[in-house]
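Sequence first, then the predicted structure:
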Amino acid sequence: MTRKVVVAGVGMVPFRKPGASETYDLMGAEAARLALADAGVAYGAIQQAYACFIYGDSTAGQRALYHVGMTRLPIINVNNNCSTGSTGLYLARQAIEAGALDVALVVGFEQMNPGALGTYFNDRPLPSDLFIKQCDRLGVPTDIPPALRIFGGAGMEHMKRFGTPLSSFAKIRAKASRHAANNPLAVFRKVVSAEDVLADQVMWPGVMTRLMACPPTCGAAAAVLCSEDYARRHGLDTRVWIAAQALTTDGPESLEGDDLRDVAGFGMAKDAARQVYETAGIGAEDVNVVELHDCFAHNELITYEALGLCPEGGAEKFIDDGDNTYGGRFVVNPSGGLLSKGHPIGATGLAQCTELVQQLRGAAGERQVEGARVALQHNVGIGGACVVTMYRN
């Protein structure tokens, strides 16, 4: 990296169930205003904006940001499946680091419908079809929704390879609820036990119950990024900066291998984490707090290993030892994660960023991870893309 990139401001609106939120443009505008106010930067100073969403028409970013101002700045609309928000962060960081910009705004928003994710372009090949065919080839049952097949299949693979019990996934979901109870912006704040999770509606016998899956959610979040020089010249907060970042896509193992974890992005995450640790010059052992993509409890479990938080096959012990929560080696998803905070897809990566910046500032309230100095973010989308980001204070 040639120029240090600072996260000068973050903002996020409370996440809501579908039908209970404002429209995407109002949510996006409010999140942008919150991030600008947090940074102490006027919208007129922003040199470029990245608007992140997947369920919306072209130039939805303009519709949202025109509420904030119409300054003729370039607005780039970003869609990279569930890693969309982090891809926007990646693009802004890259432009600032290269010297093309000094200050940028990244905003993510999503206005979702209830129920399982749907598709809107059924008259042409779907990117996910390749991954569903791999699930078919590797024997995943066909009578469940596609996302459950992909991520549940990854969990089933871990169970087969390492003897991981269903209760490990239930413990992850219970942990998420305990964390979310302290997050006023989370959509689900009710604490549930692992026994509650196991007793919930069965979605895939022996593999998944309903509480192990994240809900469709509406919401928005935003961040202001700038060069360290710009921040110092304008008296902005320089405490939190991006130490390393990587964006990866699938390798041949995702569609040609014999491991269902790779269909869900395990290989992408592992390689992105490797790049980040090499660039930053520090490893997983130095991380204090993590926000990772727990769209299903199963994905959180396999991601522990992909990020090097524990050895491959060691996730069950990692969970049982409490090394994924307060008092353990790492605090994973102090926000409540996607499972409890919610997953408005375009906003997810920016909500993760918001949580980690607050943690590194020591401003996370009851969720605060004591002594947090190094934070890791993981955001993955099938199809596929994975972004891993390391922040430092």
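Arrived safely, thanks for sending.

alpha carbons only for contacts and neighbour counts from here, please
Fine.

Can you show me the strands along the protein?
Taking DSSP state E to define them, one finds strands in the chain at 5-12, 48-52, 75-78, 103-110, 202-204, 208-209, 219-227, 241-248, 289-291, 331-332, 374-381, 385-392.

Now tabulate those in TSV and tack on mean neighbour count and distance to residue 69.
Formatted as TSV, the entries for the strands of the chain read as follows, by neighbours: other Cα atoms under 10 Å; distance: least, Cα to Cα, whole Å:
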stretch	mean neighbour count	distance to residue 69
strand 5-12	28	17
strand 48-52	26	12
strand 75-78	20	12
strand 103-110	31	13
strand 202-204	16	45
strand 208-209	24	45
strand 219-227	31	16
strand 241-248	22	27
strand 289-291	28	31
strand 331-332	27	37
strand 374-381	25	29
strand 385-392	26	30
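
dropping in the other structure now:
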Amino acid sequence: MGRRVNVIGVGMVKFQKPGASEEYNVMAAKAARTALADAGVDYNDVEQAYAGYVFGDSTCGQRAVYEVGLTGIPVINVNNNCSTGSTALYLARQAIEGGLAECVLAVGFEQMEKGALGSKWSDRTSPIDKHADVMNRVQGFNQAPPTAQMFGGAGREYRWKYGAKREMFGKVAEKARKHASKNPYALFNEVLSLEQIMASPEVFDPLTRFQCCPPTCGAAAAILCSDDFARKKGISGSVYIAAQSMTTDYASSFGDSMIKMIGYDMAKAAADQVYTKSGLGPEDVQVVELHDCFTANEVVTYEALGLCKEGEAEKFIEEGNNTYGGKYVTNPSGGLLSKGHPLGATGLAQCTELVWQLRGAAEARQVPGAKVALQHNLGLGGACVVTMYRKD
């Protein structure tokens, strides 16, 4: 273990629909300046910056950071699909933990286009061709968006394996909307009933429209530092990263299971590594921000993270153990389903929410007695980052 890594400042902008947001560099700069102000430090104190985004030209990270300051520091552009934001966080954490820097900025942003995600390059091998091969072998293709077919296929597999009802997935979306209604940064603040969610157009069984995350624009940022830097600046009582792990696909990802193909084994391995490193288990956690790009992924992730046993997600949901008054509060922000999913910003928006929760500063969303928080951010292709946070 290296040095302790403190998260001394966080910030984000309100997430917006494509076409309604500001330019990526403006959003990113606002998030970064907010995080700096939150930390009470100047940009001149920052020694490195990791800038995460998926869609954009090379060196968009520099263009975004230049809005904050022109100090000549290294700016590293990061792209790891939907886990890009937490990958930037991972690299920033490594720099502090390894003694390579004292104060680092991680910023994530995305200016997305309308419509479902699709490949931008048709003249070269797709980075998810192995995942597509699994889907083709297990269930074939249809006209639905490819990611909906992948995660929907995992939901089907879960239903067939454990006999779960389609409404189980709808209840996850209902919970997400309820939580997001109290989040001023969320894209969707309107509460929806289970009936409305289940009656919305089917995208790919068992997923309906309101069970799929929307294309979103936004930005979020975090300032990380060492204990020595914090003492020098008179900063105390910070939230810190107790453990963090990143995994990529295993051989099991490309067998005959849609659940494993979408990242179950990556998530389980990363979570197990974090529990071992931190000396804490899921039973010590009060609040979780997890990657609910589709309701099916939230369901299987409950089990991958050890929040409930395999095959018991439906019981877990029915008993209210995923919301206020239950064992955990999952996605108090509204999650990707309702807060929105600007790919490069998502991981750092999750970080921001959890830091607020551990500070007791989440206002109407506050989880009572939150002391330990868990973050899960997944990208197909594949990468999964799991992070455990604590507060002094």
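It's in. This is a predicted model, so every value here is computed, not measured.

between the strands of structure 1, which one is nearest to residue 161 of structure 1?
When those are ranked by proximity to residue 161 of structure 1, the top entry is strand 208-209, at 17.1 Å, counting by Cα to Cα.

Which residues are in contact with the counterpart of residue 348 of structure 2 in structure 1?
When structure 1 is aligned by TM-score structural alignment, the residue opposite residue 348 of structure 2 is residue 350. Remark: with contacts taken as Cα atoms under 8 Å, 6 or more residues apart in numbering, residue 350 of structure 1 is in contact with 85, 86, 89, 106, 107, 108, 221, 222, 223.

so what's the closest residue to the last one other than its chain neighbours up against?
The one in question is residue 223 of structure 1. Counting by Cα to Cα, 6 or more residues apart in numbering, residue 223 of structure 1 lies nearest to residue 10, which is 4.3 Å off, once chain neighbours are set aside. Under the criterion of Cα under 8 Å, 6+ apart, the contact list for residue 10 of structure 1 reads 34, 35, 36, 38, 39, 221, 222, 223, 224, 353, 354, 357.

State the distance from the third one to residue 247 of structure 1.
What it means is residue 36 of structure 1. Relative to residue 247 of structure 1, residue 36 of structure 1 is positioned 26 Å away (criterion: Cα to Cα, to the nearest Å).

any idea how far the match of residue 348 of structure 2 is from residue 82 of structure 1?
The spacing between residue 350 of structure 1 and residue 82 of structure 1, counted by Cα to Cα, is 11 Å.

do residue 328 of structure 1 as well
Using Cα to Cα, one gets 28 Å for the distance from residue 328 of structure 1 to residue 82 of structure 1.

higher neighbour count, the two?
Of the pair residue 328 of structure 1 and residue 82, residue 82 is the one with more neighbours under other Cα atoms under 10 Å, namely 27 against 14.

how near is the closest residue to that one other than its chain neighbours to residue 183 of structure 1?
Counting by Cα to Cα, 6+ apart, the nearest residue to residue 82 of structure 1 once its immediate chain neighbours are dropped is residue 381, at 4.2 Å. Between residue 381 of structure 1 and residue 183 of structure 1 the distance is 25 Å, computed by Cα to Cα.

Report the contact partners of residue 40 of structure 2.
Counting by Cα under 8 Å, 6+ apart, the residues that residue 40 of structure 2 touches are residue 9.

got it, and the one 10 residues further on?
If a contact means Cα under 8 Å, 6+ apart, then residue 50 of structure 2 has 61, 75-78, 88-89, 91-92, 104-107 as its contacts.

same check, this time on residue 84 of structure 1
The neighbours of residue 84 of structure 1, taking Cα under 8 Å, 6+ apart as the test, are 52, 53, 54, 78, 108, 345, 346, 347, 349, 381.

Also residue 216 of structure 2?
15, 16, 17, 18, 110, 111, 112, 187, 340, 341, 342, 343.

Counting neighbours, what do you get for residue 120 of structure 1?
Residue 120 of structure 1 has 8 neighbouring residues, counting by other Cα under 10 Å.

I meant residue 232 of structure 2, not that one.
A count of nearby residues for residue 232 of structure 2, using other Cα under 10 Å, gives 9.

which position in structure 1 aligns with it?
When structure 1 is aligned by TM-score structural alignment, the residue opposite residue 232 of structure 2 is residue 233.

Starting from residue 227 of structure 1, give me the distance back to that match.
Between residue 233 of structure 1 and residue 227 of structure 1 the computed distance is 10 Å (Cα to Cα).
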